[in-house]
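J.: please work out how this folds:
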Amino acid sequence: MGIQDIIEGKKQWRAHTARVKTLPPDYRIVYQEMQKYFFKVGPVDLPDGPLLPGIVDFFEEGVAAGKGVLELIGADVAAFCDDLIKDSRTYADVYQESVNTASGTTEK
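T.: The predicted model follows:
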């Protein structure tokens, strides 16, 4: 990863956070909680992947339709997040693989 890649990544992240700031307060709060959750357990490709920008797109469509954030995702935000990443490789998977390898047991 070169310096140009880092600079481009920062530009993209700043543009992303600027989009988040334009969301209504209830959407912003839910987005920030989802982001924290994903950074703890989320997919390995989270920083470079389409998940976070896709959520912002989804939220912007909800705002345009005049819906509340909980109307879009439901009352259980964690379940919604888990559903989004159910087929993705997570840091928990990486950790479990390292523990299995270290102990000499591998799952088949």
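
J.: please count neighbours and contacts with C-alpha atoms only from this point.
T.: Noted.

J.: quick one: residue 46 from residue 27, how far?
T.: To residue 27, residue 46 is 20 Å away according to C-alpha to C-alpha, to the nearest Å.

J.: same check on residue 87?
T.: Taking C-alpha to C-alpha, one finds residue 87 at 25 Å from residue 27.

J.: these two: which has the busier surroundings?
T.: residue 27 (21 against 9; other C-alpha atoms under 10 Å).

J.: next, the buried residues of the top helix by length along the chain.
T.: Secondary structure of the chain per DSSP state H: the longest helix is helix 3-21. Buried residues in helix 3-21, counting neighbours by 16 or more other C-alpha atoms under 10 Å, are found at residue 20.

J.: the structure of the following sequence is requested for comparison with the preceding one:
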Amino acid sequence: MGIQDIIQGKKQWRAHTARVRALPPDYQIVYKEIQKYFFKVGPLDLADGPLLPGLVDFFEEGVAADKGVLELIGTDVAAFCDGLIKDSPTYADVHQESCGGKPGTAV
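T.: A predicted model of the protein is given here:
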């Protein structure tokens, strides 16, 4: 990764956070909680994948349709997040496999 890639990535992240700040306050709160959840769970493609930008797109459509954020995602934010990443490998899966177990099983 070169310096230009880092600069470009930083520009993209700033544009992304500007879109989040343009959302209504209730959407911003839920977005930040989802983001924290994803940072803890750790889907492998979170940093450069379409997940977070797609979520902002989804929220912007909800705002345009004059819907509340909980109308879009429901009251269980964690269940909504789990549904988004159910088929995505996570860092926990990689760690579990490196320990010799199958993902989702106790060792």
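
J.: tm score of chain vs chain?
T.: The TM-score (TM-score structural alignment, normalised by the length of the second structure) is 0.92; 102 aligned residues with a C-alpha RMSD of 0.9 Å.

J.: now do the longest helix of the first structure: everything it contacts.
T.: 28, 31, 53, 56 (C-alpha atoms under 8 Å, 6 or more residues apart in numbering).

J.: quick check: it aligns to which part of the second structure?
T.: With TM-score structural alignment applied, helix 3-21 of the first structure matches the range 3-21 in the second structure.

J.: sorry, back to before: including secondary structure and neighbour count, could the contacts of helix 3-21 of the first structure go into a markdown table?
T.: A markdown table is the format used below for those (DSSP: H, G, I helix; E, B strand; the rest coil; neighbours: other C-alpha atoms under 10 Å):
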| residue | secondary structure | neighbour count |
| --- | --- | --- |
| 28 | helix | 18 |
| 31 | helix | 20 |
| 53 | helix | 15 |
| 56 | helix | 19 |
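
J.: what two of those residues are the furthest from one another?
T.: 28 and 53 (13.3 Å; C-alpha to C-alpha).

J.: from the chain's centre, how far out does the longest helix of the first structure sit?
T.: Here the centre of helix 3-21 of the first structure is set off from its chain's centre by 15 Å, with C-alpha atoms, centre = their mean, to the nearest Å.

J.: where do the helices sit along the first structure?
T.: So, for the first structure - with DSSP H - the helices run 3-21, 25-41, 51-64, 69-73, 77-84, 91-103.

J.: check the fit of the third one onto the second structure and give the mean distance.
T.: The one in question is helix 51-64 of the first structure. Compared with the second structure after the fit, helix 51-64 of the first structure shows a mean deviation of 0.2 Å (mean C-alpha distance after the TM-score superposition for the first structure).

J.: quick one: that helix aligns where in the second structure?
T.: Using TM-score structural alignment, the partner range for helix 51-64 of the first structure is residues 51-64.

J.: and that stretch, which residues are buried?
T.: 51-53, 55-56, 59-60, 62-63.
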